[in-house]
Structures are given as structure tokens and as C-alpha cells.
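Peer 1: just coords:
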């Protein structure tokens, strides 16, 4: 019998890093989510050390079996990309030290898996996470919910679940793709996990 996965999801950042721990299984459960806020620290190398220390602390505390991290968004500011890549690398290195399998997801993939819309905004993602995981209190920073989204995306990836995400918030459909999901599910009801 396989062990229930514990997923550490990371939204990398050098000022604010989001993290979430999700217990997998038929009904995924949020264990914790928060941020590591480093805005008062000016030295980039000290921030990287803070990231490394927090990831190790999370791994030792929660014993995750999977590590999922959001891939950097390609922007025009090369310096920002380099800093973000360093933060991501330090976090990945900490997971690799503990021999935890690492998976990386593009932001659009995370949005698509949570809402059915690869262009969903942060509020829409939060609303779906709130609904899917029955979360009562919204965190102060979207970095935490982004990390939770990465963890849930990974859960869907490893479990093979297809969830009814076509009807997003307030019963509205998000796009033509969402309509195609609904059509697919209506033609293939056996693929829907309840």
C-alpha cells in the first residue's frame, strides 16, 4: 500500500516566498500555508540563506514526500529573473538534499489545473482553493495561496484526478476551454472523481 503523499508547494521569491503543505489522498487537506517575508533584509545572500533554512525546517517538520515549485515567469527584467532563479535553486537544493522528488510547474499550468483557465487571476485561484479545500481564512499574501495552488496542481498531476473546475466562482464559466472541460466530463462521467 502506498504512503499518502505530503506535498510541499513553493512560490519562490527573494522578498516574499510562499509555501504550503498539502496532504494528498482522495480528499486533499491543507496542513499549513504561510510566507517567509524577507523585505527587511537587504543582502541577497542572507535572503537566500533564509530561504534554505526555512525549506529545511519545513522538510524536517512535515516530512514531505513531494516537492513542487512554480517555475519563474519570464519577464523583461533580467536582474529580477536571476534573483528569482537563485531563490528557486536554493529551495530545490534543500529538497534534493533530502532526496525528495522535485517537480516544477509553469504558472499557466497551475492556474489551468485549479480553475480550468490558464489566465485566471490570483483572486479566482484563491476562490477555487477556498472552495476545493474548505479553507476558512484567506492569508494576508497571495504568495501563500500561489504555493498552495502549486501543491494542489502537483496533487492532481500525481493522482490523475480530473476535477469539475469548469464552473468557477459564482457559477460562471471561465472560457471556451472550461466549456470543453464540461463537455468532456459530461461525455465521460466515469473519469470524474467524487
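Peer 2: Thanks, I have the structure now. Please read all numbers here as calculations on a predicted model, not as lab measurements. Residues are numbered from 1 along each chain as shown.
Peer 1: okay, CA-based contacts and neighbour counts for the rest of this
Peer 2: Will do.
Peer 1: Helices of this protein, residue ranges please.
Peer 2: Chain-ordered helices for the chain, with DSSP state H as the definition, fall at 44-62, 78-97, 107-115, 122-133, 142-159, 176-187.
Peer 1: Just name the most buried of those helices.
Peer 2: Highest mean neighbour count among these (mean count of other C-alpha atoms under 10 Å): helix 142-159, with a mean of 24.
Peer 1: Report all helices and strands that it contacts.
Peer 2: Here helix 142-159 touches strand 6-11, strand 16-23, strand 29-37, strand 66-70, helix 107-115, helix 122-133, going by 3 or more C-alpha pairs under 8 Å, 6 or more residues apart in numbering; DSSP states H and E.
Peer 1: Measure how it sits relative to strand 16-23, angle-wise.
Peer 2: Taking axes from the mean of the first three to the mean of the last three C-alpha atoms, to 10 degrees, one finds helix 142-159 and strand 16-23 inclined to each other by 40 degrees.
Peer 1: putting a second one here so we can go through both:
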């Protein structure tokens, strides 16, 4: 399972490996929260949807990007809150969570640690033959793929 947390949008993706060393995208999505709701209500919504995804797909492990320092402290705090929920939800289900730097994720997917979001999206479309329209779910898919590469 790959996770790309954010307070407004949280991306998630489920990837499985097959014996012939192929990766298959089983499911992906984006959790959207309403800015009209309180932060606690938004965090509960993220948790509830991630819990449902975990219970539906029963991933063996999860991965998330390491946090980066943002120049806006309020944005960093909100990201940290959503990230905490994204780390805690699989953890409560005894699903291990591994963290990767953004450069490691990009390098795993494109071969270039400084690739743009567009380059990552293009490569994911080629690998998985999926119509990915959201950077949130494609970032989660990239994290899941990165983790899959590191497990082999």
C-alpha cells in the first residue's frame, strides 16, 4: 500500500507483486476532505476511509514519503497531522509502514531522483496501463512501487 497524505487530499494505492516479477495496480484513490469541516472531522474522515481500504485490500505492508520541511509552518503542521493519521491507521492493524524520501521514490520509478510530477505520472501510466488523473493517487502509487522494488 502506498500513501500520499494531505489534509485536503490523501492519495492511496494498492499494488501487488506476481511471481514473474511484475507489479499490478489493484486499486487506487483519493480521499478528499471538506475545508468547511473542522480539522478533527477531516482527520477522522481520512482515518475512516484508510481503515476501509485496509480492511478491504488487507495489504501486507505500507509505505509513505518522508516528511519534508515546508516554508509555510501552518501547511507543514496540517500535513503532519494528516501524515500522522496515514501512519497510525495501518499501524493499528499491525501493518508495517516504511518511509522513503521523495528522491528515492522518484528514482525508483523514473531513474531520476529529481524527476517532475509529470515525469513520474507518465512512467506510472506506462508501467500500470492506468488512467491516472490525480497527482495524489499517482504519488501514492509511486510510493507503493518504490516499496515493491525495495522488497525484492
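Peer 2: Thanks, I have the structure now. Keep in mind it's a predicted model, so treat the numbers as computed, not measured.
Peer 1: TM-score, when you put one on top of the other?
Peer 2: Laid over one another, the chains give 0.94 as their TM-score (TM-score structural alignment, normalised by the length of the second structure), with 150 aligned residues with a C-alpha RMSD of 1.1 Å.
Peer 1: before we move on, back to that, mind putting the helices and strands packed on helix 142-159 of the first structure in TSV, distance to residue 153 of the first structure included?
Peer 2: Below are those laid out as TSV (distance: least, C-alpha to C-alpha, whole Å):
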stretch	distance to residue 153 of the first structure
strand 6-11	9
strand 16-23	11
strand 29-37	13
strand 66-70	9
helix 107-115	6
helix 122-133	11
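Peer 1: Of those, which is nearest residue 79 of the first structure?
Peer 2: For those, the distance to residue 79 of the first structure is smallest for strand 16-23, at 16.5 Å, taking C-alpha to C-alpha.
Peer 1: okay, that closest one sits on what stretch of the second structure?
Peer 2: The counterpart of strand 16-23 of the first structure in the second structure, using TM-score structural alignment, spans residues 9-16.
Peer 1: likewise stretch 53-72 of the first structure?
Peer 2: Stretch 53-72 of the first structure corresponds to residues 48-67 of the second structure when matched by TM-score structural alignment.
Peer 1: could I get the helices of the first structure as a markdown table with distance to residue 21 of the first structure?
Peer 2: As requested, these are arranged in a markdown table below (distance: least, C-alpha to C-alpha, whole Å):
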| stretch | distance to residue 21 of the first structure |
| --- | --- |
| helix 44-62 | 8 |
| helix 78-97 | 14 |
| helix 107-115 | 16 |
| helix 122-133 | 12 |
| helix 142-159 | 7 |
| helix 176-187 | 28 |
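Peer 1: out of the ones you listed, nearest to residue 27 of the first structure?
Peer 2: Smallest distance to residue 27 of the first structure across the helices of the first structure (C-alpha to C-alpha): 8.3 Å, for helix 122-133.
Peer 1: on that earlier part again, closest to residue 22 of the first structure out of the helices of the first structure?
Peer 2: Nearest to residue 22 of the first structure among the helices of the first structure is helix 142-159 (6.4 Å), distances taken as C-alpha to C-alpha.
Peer 1: counterpart of residue 85 of the second structure in the first structure?
Peer 2: Using TM-score structural alignment, residue 85 of the second structure sits opposite residue 90 in the first structure.
Peer 1: Would you confirm that that match contacts residue 48?
Peer 2: Yes: using C-alpha atoms under 8 Å, residue 90 of the first structure makes contact with residue 48 at a distance of 6.7 Å.
Peer 1: what lines up against residue 139 of the second structure once you look at the first structure?
Peer 2: In the first structure, the position corresponding to residue 139 of the second structure is occupied by residue 146, as judged by TM-score structural alignment.
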